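Q: Next comes the sequence, and after it the predicted model I'd like to discuss.
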Amino acid sequence: IIMAIRLNLSMSIVFLIVVPIISLLIYMNMNISYPFFTKTQKAIDKINSTMREYLSGVRVVKAFNRFKYEVERFEKSNEELKDVSISALRVNAFFSPNVILTINLGIAAILWIGGGKVNSGNMQVGQIIAFINYMTQIQFSLMMISHVLTMFVKARASAERIGEVLNQEDSINVIEKPIDTFNTKGKIDFENVYFSYAGASGEPVLKNVSFTCKSGETVGIIGSTGSGKSTLVNLLCRFYDVTDGCIKVNNVNIKDMDIKELRNKIAVVHQTIVLFSGTIKDNIKWGKEDASMDEIEEVSKIAESHEFISSLPEGYNTFLGQGGVNLSGGQKQRVSIARALIKKPEILILDDCTSAVDVTTEMKIKKALKEYSKDLTCIVIAQRITSVMDADKIIVLDNGKIAGIGKHEELLKKCEVYKDIFRSQIGSEVI
């Protein structure tokens, strides 16, 4: 533009008209297309969610013959993506030709005005060619800017979707100077604990829960589905913070402890077993990276997994697919127990982790665990009453409240909820 002004001031007026018009068109394109790109990202997110749900639940889909329903779900999500993508492309399709048209009109204006000046002898043909070259260079630059800004709008929409996740506040507040615990090992205190999940309405999941687990004690927790058993595990590991009350480990409020130190003291075998791609040995070593082969075999024998692992062609070096797909449910549970035991924690939590093994194997695991867990606190969460009958203490949960605490014989006499569970699983004639 500066070169054009130096060459001919009156002809450069064309540039001063064309460039602002193009800039305005690019600005309008950004503002109008941005909402469409935001909708496009949401539509992509929805179609990805649909695909993930289908792939993770493909066996359920097969079992219930719901292929047609899943196809319709995918087609609906795909149709939404197509509609918003077309709308976004239409905006670009409208503005891009207008930018090119404005530039070409500028070139036509230069030829028309310049032609008159050449005829009158006020300009030379070479100057007009120079003006056209300047206009072409400006056209190329502005088209590149338009392309970059379009990419910027798309990136901005994507960044906002990512920002929604990254900007979520962590519900767990980590203190700067945590308190160390040295005295007792494995002691747990729940003191008037209340808990509600964020955004949940209605009554709290846990209401006024108070109990103590002494060091080296085996504590059973039993209750109906939805009574809050697994929530206790999540709170103890500080996956969530209590709404009211406090939880203490070794006489220290877990909110005042270093969260890594807390979780190093605890090993959990969750209800839903997660194994990773890799060998069985690698999965067990998740609990202790530098574990020796002797240690791995020792904990595997306690978990009743050594025998079936040894029978595999590759033994402990058998490669597992994603999620351990080449193992049965019971085998995965036993590998997961071995992974927890090799950590040698102060607190061992077994969250209904023998539900997929037979009663005989469960009894063998319980017997081996009883010997192994003499020096650690063991919390056994179970649906089956036989899993907790031999515990030093049994906590009965009912609708988020403690319905009874005591040994098996004591609860049969004084706790109606426990008696109901016993009758339904064992039989009333045994009481």
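A: Alright, I've got the coordinates. Numbers count the residues shown, from 1 in each chain.
Q: rest of the way, CA atoms for contacts and neighbours
A: Fine.
Q: For the chain, give the helix that spans the most residues.
A: helix 67-119 (DSSP state H).
Q: Show me what that one is packed up against.
A: Applying 3 or more C-alpha pairs under 8 Å, 6 or more residues apart in numbering; DSSP states H and E, we find helix 67-119 packed against helix 13-56, helix 125-166.
Q: export those helices to TSV and tack on mean neighbour count and distance to Thr377?
A: Below are the helices and strands packed on helix 67-119 laid out as TSV (neighbours: other C-alpha atoms under 10 Å; distance: least, C-alpha to C-alpha, whole Å):
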stretch	mean neighbour count	distance to Thr377
helix 13-56	17	36
helix 125-166	15	37
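Q: Okay, one more to line up with it:
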Amino acid sequence: MSVQTMQERGTAAMSRETKAPKRRMGGPMGQMAPGEKAKDFTGTLKKLVAYMGKYKIQLIFVVIFAIGGTVFDIVGPKILGKATTEIFNGLVSKVSGGDGMNFGKIGRILIYTLSLYLVSALCSFVQGYLMTGISQRMTYRLRKEISEKINRIPMNYFDKRTHGEVLSRVTNDIDTLGQSLNQSATQLITSTTSIIGVFVMMLTISPLMTVVTLLILPLSVVFISVVMKHSQKYFRGQQEYLGEVNGQVEEVYGGHSIVKAFNKEKDVLEEFEETNNKLYDSAWKSQFISGIMMPIMQFIGNLGYVVVVILGGYLAAKKTIEVGDIQSFTQYVRRFTQPIQQLAQVSNLLQSTAAASERVFEFLEEKEEDQTVENPVSVEGLQGNVEFDHVHFGYNEDKIIINDFSTKVQEGRKIAIVGPTGAGKTTMIKLLMRFYDVNAGAILVDGHDIRDFNRGELRQMFGMVLQDTWLFHGTIRDNIRYGKLDATEDEIIEAAKAAHVHRFVQTLPGGYDMELNEEANNISQGQKQLLTIARAILADPKILILDEATSSVDTRTEVQIQKAMDTLMKGRTSFVIAHRLSTIRDADLILVMKDGDIVEQGNHEELIRKNGFYAELYNSQFEKAAS
């Protein structure tokens, strides 16, 4: 993995480290109503057209070549009809004792017709080539914008959605959008041109036959409108349930070992079966409705053939039209109903396009974090003094979980945050990193409100080692270098030695060049934790955040890591989240949290003397050990 790629992953990486994906193996995944209609079908298509404005020059040429190819194709049957008339007149002439057929004239007509069809095919090839390029460039652009957007969306967006649902925007929805757009755009142009062109050619042959043929058109229009009305909601439902199925597959695949360990294969299959049935039902209805359109339209078209043959024969007998005109008109009837059928198919494609593009644009229009501020404070020269000034915070504004918390942390101090599971310890870290902003009060670094920093620069001050390790597919060297992208080889090795991981890496095939797989499960959990610690050591930050950093290593390694951490934390402000209270007895300040609020603060001796909640937590560990 390149250095540039690693830089682009920065914010997203920290977000994943701060909040591990929630595996929901037993509960329902979906939160979308079945059969939901597009919220704004017309508005979404307008957005799509505006988005394609960047390619307007190419689109103009697509329209020109599409119309040109269609026009040349439409003119062909009438000219070919003249050849039929010439053959008929020749036969009649021969029977009457005349000169018979004029093969030279027939040959010229056929060559002229063939030339028209060749030009039409060439125009169709060019417009197809151009439209494919436009659709692929647009899908590339959309994927790029979504990938960039992910790093600018606040954490609470991902807290409320599954990974599969977000990934579906990048995969299924954009693929559907690109494919359906490629088909529907050119089909819409050629079908519209065909209807207009064929109508004109039919009028030139026989206005009466044209009027009679048009009487079947209201049947087609009524049928198309009914299908469009009922199919849109099913196409939208199909896309959304496809996202849910992808979410389930992604979650279960990532946690397949947990599924097997808890013997939940049956439950997972039942849950998947339920969602898959919803997808099947929605997809079946949408495909069935679009599928019945074609045979019914063909039946309506066949009625037109019958009328044309009867009326055409009558008019030819009266010498109002020529025999070849009947053949031409018959082809035009087919070509008149065919683009109507194609427009009906395009209407279904547009439903699919609108459903997919609506979900993509919804994501791209999500509210973003403020990445930059006017006249931002520089992080240069800051020491790491942190102050919580009457902080109030709640994930929902109507439910505040941190009430009026204040404390000052001098640079180089070690701050421990303790409390039972779910007490809100990690919430404090999210506030420090500005993954969330406080509802009231302020968090200050060296007297500067953290909201006055650019988010990216603020986070450069922090080094993180979290309980949920995050390593990417790449070499061990690149994973350690992620903490400092311009680090030298010697700096990487020194950081690995400080984290007691150097010797272990040397035993691996390839050493620092060994590649970790996608899940990084070709090394143990403890070894992964050691690599994240080495990464934090290499970053050399002003402020350290350690969230149960040694929870995944054995006791002997924990002692070694603790020594390395003690060395690392000297001269740096450190926030340590811990469950094993014996590891933070030397902390300068201990914040005790319960039910999302800070109930006690002080050093170890002070809190033990208070004989409060901290003392209860501390003593309970020894009681469990004794029992």
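A: Thanks, I have the structure now. What you see is a predicted model; the values in this text were computed from it and never measured.
Q: rewinding a little: any chance of the helices and strands packed on helix 67-119 of structure 1 in JSON lines, plus distance to Val91 of structure 1?
A: Below are those laid out as JSON lines (distance: least, C-alpha to C-alpha, whole Å):
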{"stretch": "helix 13-56", "distance to Val91 of structure 1": "6"}
{"stretch": "helix 125-166", "distance to Val91 of structure 1": "11"}
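Q: among these, which is nearest Gln333 of structure 1?
A: helix 13-56 (19.6 Å; C-alpha to C-alpha).
Q: For that closest one, name the packing helices and strands.
A: Using 3+ C-alpha pairs under 8 Å, 6+ apart: helix 13-56 of structure 1 touches helix 67-119, helix 125-166.
Q: Rebuild the ones you listed as CSV, extending it with distance to Asn399 of structure 1.
A: Compiled in CSV, the helices and strands packed on helix 13-56 of structure 1 are given as follows (distance: least, C-alpha to C-alpha, whole Å):
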stretch, distance to Asn399 of structure 1
helix 67-119, 36
helix 125-166, 33
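Q: These: which one's closest to Ala291 of structure 1?
A: helix 125-166 (35.5 Å).
Q: between the closest one and helix 67-119, how many degrees?
A: 150 degrees (axes from the mean of the first three to the mean of the last three C-alpha atoms, to 10 degrees).
Q: so the helix or strand just after helix 125-166 of structure 1 corresponds to what in structure 2?
A: Downstream of helix 125-166 of structure 1, the next assigned helix or strand under DSSP states H and E is strand 188-195. Aligned by TM-score structural alignment, strand 188-195 of structure 1 falls on residues 386-393 of structure 2.
Q: how close does that stretch sit to structure 1?
A: After superposition onto structure 1, stretch 386-393 of structure 2 sits on average 1.5 Å from its aligned residues (mean C-alpha distance after the TM-score superposition for structure 1).
Q: In that stretch, which residues are buried?
A: Using 16 or more other C-alpha atoms under 10 Å as the test for burial, stretch 386-393 of structure 2 gives Val386, Glu387, Phe388, Asp389, His390, Val391, His392, Phe393.
Q: Could you export those to a markdown table, including columns for distance to Glu270 of structure 2?
A: Shown next, in a markdown table, are those (distance: C-alpha to C-alpha, whole Å):
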| residue | distance to Glu270 of structure 2 |
| --- | --- |
| Val386 | 50 |
| Glu387 | 51 |
| Phe388 | 48 |
| Asp389 | 50 |
| His390 | 49 |
| Val391 | 45 |
| His392 | 43 |
| Phe393 | 39 |
